[in-house]
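Undergrad: Could you look at this predicted model? Sequence included:
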Amino acid sequence: MIDYIKESFVELKANVTWTSWSEGQRLMVVVAVFSILFSLVIWGIDSVFGELIKLYFGVIS
């Protein structure tokens, strides 16, 4: 297990290409904006379906 952890750290240092700090920040902003927009779309769809369900069951009652 200890050898596995040591090899993992060697792999991270030697073979992984890390983005620059500015590129990482830019990508973080892109992910944050996309997440906010996606959550707003899901909230909107949920609200519309909620209202449709209320109308449907209001008509039936």
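TA: Happy to help now that I have it. Numbering: from 1, shown residues only.
Undergrad: Please count neighbours and contacts with C-alpha atoms only from this point.
TA: OK.
Undergrad: Please report how far F49 lies from A32.
TA: 26 Å (C-alpha to C-alpha, to the nearest Å).
Undergrad: ok, now K13?
TA: From K13 to A32 the distance is 27 Å (C-alpha to C-alpha).
Undergrad: and if you look at I42?
TA: On the measure of C-alpha to C-alpha, I42 and A32 end up 15 Å apart.
Undergrad: hold the first one in mind and look at this next one:
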Amino acid sequence: MAGFINYIQESYNELKNHVTWTPLAEAQRLMVVVAVFSIIFSLAIWGVDSVFSNVIKLYFENVVGA
């Protein structure tokens, strides 16, 4: 148990004193960039999926159904 407590103390010390944290303003800016990219990427995937879905529907209605 003492080893676990020592691990927690050393981890806390490492995070508090030896890690360089990104400034809040930069972290917020990067979060906005990631959110915008995610939205654009999801819309692109939705668009491609819609096109493929319609193509497959037309194929089955016109070629296979004939």
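TA: Received it, and whenever you're ready, just let me know what you need. Small disclaimer: the values here were computed from a predicted structure and weren't measured.
Undergrad: Let me know how buried the counterpart of S50 of the second structure in the first structure is, in neighbour terms.
TA: By TM-score structural alignment, S50 of the second structure lines up with S47 in the first structure. Residues lying near S47 of the first structure (other C-alpha atoms under 10 Å) number 12.
Undergrad: burial measure for L58 of the second structure, as a count.
TA: 13.
Undergrad: Assign it to helix, strand or coil.
TA: helix (DSSP: H, G, I helix; E, B strand; the rest coil).
Undergrad: From A44 of the second structure, how far off is it?
TA: 21 Å.
Undergrad: list the contacts for whatever residue of the second structure lines up with V10 of the first structure?
TA: Aligned by TM-score structural alignment, V10 of the first structure pairs with N13 of the second structure. Residues counted as contacts of N13 of the second structure (C-alpha atoms under 8 Å, 6 or more residues apart in numbering): none.
Undergrad: gap between whatever residue of the first structure lines up with E26 of the second structure and V31 of the first structure?
TA: In the first structure, the residue matched to E26 of the second structure (TM-score structural alignment) is E23. Distance, E23 of the first structure to V31 of the first structure, using C-alpha to C-alpha: 12 Å.
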